[in-house]
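Asker: Give me a model of this one.
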Amino acid sequence: MVHQQLQSLVLQTIRNHALFSIATDTLLVGVSGGVDSMVLLHILQALECKVHVAHCNFSLRGAESDADEHLVVSYAQSNNIPYSVTRFNTREYAQQTHMSIEMAARELRYDWFSELCVEHSCDYIAIAHNENDSVETFFIQLLRTTGIKGLRGIPITNGRIVRPLLNSTRSSIEAYAHANNITYRTDSSNLENEYVRNKIRNIVLPQLVSIHPQAHNNIVTSMHHVSQAYDVYADTIAQELARIVTYTGTGCMVNEHVLLAHKHKQALAFELFRSYGFTPNSIEQILQSFGTQSGKIFESPQYTAVHDRDTLFIFPKIIEQAFQIEVLLQSYTISTPYAKFRCSLHNSTEITLTKHPHWAYIDAAKLSNTLVLRTWKAGDSFVPFGMKGNKKVSDYLIDAKIPVHIKQHVLVLESNGTIVWLVGFTIHNLYAITNHTTRVFCIEMQQLNDEV
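Answerer: Model (predicted):
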């Protein structure tokens, strides 16, 4: 009975949210060896999904980490499932990047998953987060003052990441494992209260349930309401910011007068500046600087904001004069010093266009299989969308009134030596999608601190 109920719920979740096609898509499944990921893998097998197992050994728990790896590899081999395993020196990476252990492990994991998707032609990344994880995340975000966006809990999809167990409780997953004799590993650190998540899981939530037996269900319902409200809120914020912000490739320019005059300036400022990594205290200081002497500088971990007369300029801290990276004509995510880029391939009938300078939609049939993303250089030219004649990138940026210190951060995407996208501005006119386009290459630029 437990066997059928959880499988049915997962199948319903996959269908209701159109997570992926069981018949045609290949899933890269993140498997730690814990009960959640082992059950997810078991259910995906039962549903006859095409899967490739990925296991990260973060080298954090010595023999325990090695035992986790051994279990996952043994299961994959005995079930004839293709698999990949890697080991990270997570503590060293955390020190080098000034991240917490948790954030370092997260970045290492998802960057590697993205690489594996390209290597093994996987369409989606299946992660075993469950409903309890989402409730815990709600409280973690509440402590971080992340705003409405963070109070939605864990999203069921995020780009190519899908979470088929997100509507399933931890107790139902454990019952399924017991009923099906699924071997799994228990991370002993989950029983310790060293990390914030563990304190919420082991101390806070049990107390809430003792106060109100329906606390878990009520919190889940509230998160769903918040998520629906956020969709409306986000649309409104985007519309209002369009009147205030001019996007400049990998940065932006903020019209201080228009923002200050807006009756919802606090909410708009929070959502805009928070997306560039500025803290609530820094955001308040930025607002207070408007209308004062030019030259004030504010910094987040990855961006600089400079107040100059009636404009605030925001741009990445890092400048690489000869930056260049290959971009494959596939679905995956690329991390660069300037921004993150989420790439995807679609049939033209499947996509809904997002009108925003951070998005580009290009006719895939006109592109080479390998593109180049690089900083622009003198002499670069292209045909801007809607125009017929060639125009130098330098002239385009002058016409767009882009300041010198912003120009240094402008990137271009080229195919066979032709610039097809002046990143964050416009695409090449001849590469735009038309009524004859069958396949579309979509590429979205995201701020460096956006979650992937």
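Asker: From here on, just use CA atoms for contacts and neighbour counts.
Answerer: Noted.
Asker: so where do the strands sit in the stretch 151-300 of the chain?
Answerer: Counting by DSSP state E, counting those that start in this stretch, the stretch 151-300 of the chain has these strands, from start to end: 157-158, 161-162, 245-248, 251-255, 297-299.
Asker: right, so the ones you listed: which one is the most enclosed?
Answerer: Greatest average neighbour count among these goes to strand 161-162 (a mean of 23), per mean count of other Cα atoms under 10 Å.
Asker: So which of the strands of the stretch 151-300 of the chain is nearest Y110?
Answerer: Each of these was scored for nearness to Y110 using Cα to Cα, and the closest is strand 161-162 (9.5 Å).
Asker: for the closest one, packing partners?
Answerer: Under the contact criterion of 3 or more Cα pairs under 8 Å, 6 or more residues apart in numbering; DSSP states H and E, the helices and strands touching strand 161-162 comprise strand 124-126.
Asker: sorry, back to before: and the strands of the stretch 151-300 of the chain as a markdown table, adding distance to S415?
Answerer: As requested, those are exported to a markdown table (distance: least, Cα to Cα, whole Å):
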| stretch | distance to S415 |
| --- | --- |
| strand 157-158 | 28 |
| strand 161-162 | 28 |
| strand 245-248 | 22 |
| strand 251-255 | 24 |
| strand 297-299 | 35 |
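Asker: mind checking which of the ones you listed is nearest F313?
Answerer: Nearest of the strands of the stretch 151-300 of the chain to F313, taken as Cα to Cα: strand 251-255 at 4.7 Å.
Asker: quick check, distance from that closest one to the centre of its chain.
Answerer: On the basis of Cα atoms, centre = their mean, to the nearest Å, strand 251-255 sits 22 Å off its chain's mean C-alpha point.
Asker: for it, packing partners?
Answerer: For strand 251-255, the packing partners by 3+ Cα pairs under 8 Å, 6+ apart come out as strand 245-248, strand 311-316.
Asker: tilt between the longest helix anywhere in the chain and strand 251-255?
Answerer: Among the elements of the chain assigned as helix by DSSP state H, the one spanning the most residues is helix 215-241. Interaxial angle of helix 215-241 relative to strand 251-255 (axes from the mean of the first three to the mean of the last three Cα atoms, to 10 degrees): 70 degrees.
Asker: want to put them side by side, so please do this one too:
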Amino acid sequence: MLDLKPGSKAVLGFSGGVDSVVLSQFLLDRYNIRPYLLHVNYGLREESDEDARWCQWYAQEYRFEIQVLNADPSQRSGENVQNWARKVRYAWFQERAEALGAEYIFTAHHMDDRRETFLMNALRGSGLIGITGMNSALITRPLAHLDKGAILDYAKERELPWREDASNKSLKYTRNKFRNLLAPILDEVEPRWMGGLKKTVENLERDRDLLLGFMTQWKSEWTTTSGKEVMVKMGPWVKSEVGQNLLYKLAQQTDSGFNFEEVGHVLRGDVGQMTRGKNHLLIKDREFFFLVPAYEKDTRVYSIDSFEAFDQLPFQLHLEKTSTSACIFDAHHEYLSEAAVQFPWTVRLWRPGDTFRPLGMNGSKKISDFLNNLRLPRHRKEQTYVVLKNETIIWVLGHRIAESARVGEGDNFAYLATLK
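Answerer: Just a heads-up that it's a prediction; the model follows:
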């Protein structure tokens, strides 16, 4: 028996096939949950519109609420049809669940689906997560331990209607080849293969969940938070599929817009590899992964003619005049000379080709090389501002003043800089 809260709000991915029809009735009969039906019309088959109309008829006949999404297949840009369809439906299911305040997102996957997934992924060389299928906390699959035969028996006993999907017979799709070509051969070679494979899948799923549980406990050792940034320290887990799953789940806690495959690309990518969720970025650096609020490049150029003009800047900048005798000249304090703090200033993001003469150096240096030497992560590097006076960079904000802005031996006063 599933641990579901009776009478809960829920959405159900509804194709109109026997699996989703049975699940809609099972939830109502067993848990008094009348799910909101979500049907996606992918527009890929001649029968697609008729399928959508049938689903609407079923909802009206059995008093379910329903919504149909008409997906646009022209938007898939050469992507595999099934991968595109999967992304479309799960993104929409989650969106509607949030909008409706649903506690559950149900899908009608059953044991036969899990066996097929296992075989396909095993032959592709998947790891533990891929071979068993990702266990998403967002999706609940009440039929996962039932064979197709039991589902058909349930439907026939209750004389439920359903719609047959003609594409299930098509050998155009890999899953159908496993179902319609390989399964009959396995039936002949080893009649008990389905039961044996069911045990294998369930054993591996338990191992997967146990390992993920341990990894979740260890997460506090390699995850730190600084302000709005989350930093995940790299380790041996980076090369594992379990690690990808955990990084994905961590990203999902902050921003539900991250895609599992894209997180994998960042995990295996070069330094600077990045993917974007709805409101956050996941970035790979040398020793850490960074999960940070998304940002757009600031193209504005700020003209500063007074201290009051600092208010227009997208960050907090404060200059405090102090006696040079009270100055603490070390790596933790940044001072500008009185001559440098003579407006006007220009403040903007650094640009390719920018150069300056860092404090203590004889020659000039490209800003790009200077920032690379600091080993800044991509997002901090891209959001570094410079201050110009008379078209010359006198300060790389937050990192180094230029030699021309240094406090001289004969100066009586200086400005202590604070940047937030």
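Asker: on that earlier part again, right, and the helices and strands packed on strand 251-255 of the first structure - which one's nearest S59 of the first structure?
Answerer: With Cα to Cα as the measure, strand 311-316 is the member of those nearest S59 of the first structure (32.2 Å).
Asker: Check which residues of the following helix or strand past the closest one are buried.
Answerer: Per DSSP states H and E, strand 311-316 of the first structure leads on to strand 324-328 as the next helix or strand towards the C-terminus. Across strand 324-328 of the first structure, burial judged by 16 or more other Cα atoms under 10 Å covers Q324, V327, L328.
Asker: What's the local residue count around N83 of the second structure?
Answerer: Residue neighbour count, defined by other Cα atoms under 10 Å, stands at 10 for N83 of the second structure.
Asker: just how off-centre is stretch 140-160 of the second structure within its chain?
Answerer: Using Cα atoms, centre = their mean, the offset of stretch 140-160 of the second structure from its chain centre is 33 Å.
Asker: how about that stretch, which residues of the first structure does it hit?
Answerer: For stretch 140-160 of the second structure, the aligned range in the first structure is residues 162-182, judged by TM-score structural alignment.
Asker: contact partners of the matching stretch?
Answerer: Contacting residues not belonging to stretch 162-182 of the first structure are listed as 2-3, 6, 9-10, 13-14, 19, 35-36, 38-40, 124-132, 134, 156-157, 183 [Cα atoms under 8 Å, 6 or more residues apart in numbering].
Asker: Where helices are concerned, which of those residues count?
Answerer: Judged by DSSP H, the contacts of stretch 162-182 of the first structure include 2-3, 6, 9-10, 13-14, 35-36, 38-40, 131-132, 134 as members of helices.
Asker: Quick one: buried ones out of those?
Answerer: 3, 6, 10, 13-14, 35-36, 38-40, 131-132, 134.
Asker: so can I have a markdown table of these showing distance to I148 of the first structure?
Answerer: Shown next, in a markdown table, are those (distance: Cα to Cα, whole Å):
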| residue | distance to I148 of the first structure |
| --- | --- |
| H3 | 36 |
| L6 | 30 |
| V10 | 27 |
| T13 | 24 |
| I14 | 26 |
| V35 | 31 |
| D36 | 28 |
| M38 | 32 |
| V39 | 32 |
| L40 | 29 |
| E131 | 19 |
| N132 | 19 |
| S134 | 15 |
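Asker: which parts of stretch 104-122 of the second structure are buried?
Answerer: 104-112, 114-121.
Asker: Where in the first structure does it align, residue-wise?
Answerer: Aligning stretch 104-122 of the second structure against the first structure (TM-score structural alignment) gives residues 124-142.
Asker: list the contacts for the equivalent of G30 of the first structure over in the second structure?
Answerer: Mapped onto the second structure by TM-score structural alignment, G30 of the first structure lines up with G13. With contact taken as Cα under 8 Å, 6+ apart, G13 of the second structure is in contact with S20, L37, L38, H39, F93, I105, F106, T107, A108.
Asker: cutoff 10 Å now
Answerer: Under the criterion of Cα atoms under 10 Å, 6 or more residues apart in numbering, the contact partners of G13 of the second structure comprise 20, 23-24, 35-40, 89-90, 92-93, 105-108.
Asker: Buried subset of those residues as a PyMOL selection?
Answerer: This is how PyMOL selects the buried members of those, with burial counted by 16+ other Cα under 10 Å:
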select buried, resi 20+23+24+35+36+37+38+39+40+89+92+93+105+106+107+108
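Asker: if I read this right, N32 of the second structure contacts A10, doesn't it?
Answerer: No: in this structure, N32 of the second structure sits apart from A10 without contact. The criterion is Cα atoms under 10 Å, and the distance is 11.0 Å.
Asker: So which of these two has more stuff around it?
Answerer: Between N32 of the second structure and A10, counted using other Cα under 10 Å, A10 has the larger neighbour count: 20 against 14.
Asker: Please identify the residue in the first structure that aligns with T200 of the second structure.
Answerer: Using TM-score structural alignment as the criterion, the counterpart of T200 of the second structure in the first structure is S222.
Asker: Just say helix, strand or coil for I362 of the first structure.
Answerer: strand (DSSP: H, G, I helix; E, B strand; the rest coil).
Asker: what's the spacing between it and Y93 of the first structure?
Answerer: Taking Cα to Cα, to the nearest Å as the measure, I362 of the first structure falls 36 Å from Y93 of the first structure.
Asker: again with I319 of the first structure
Answerer: On the measure of Cα to Cα, I319 of the first structure and Y93 of the first structure end up 22 Å apart.
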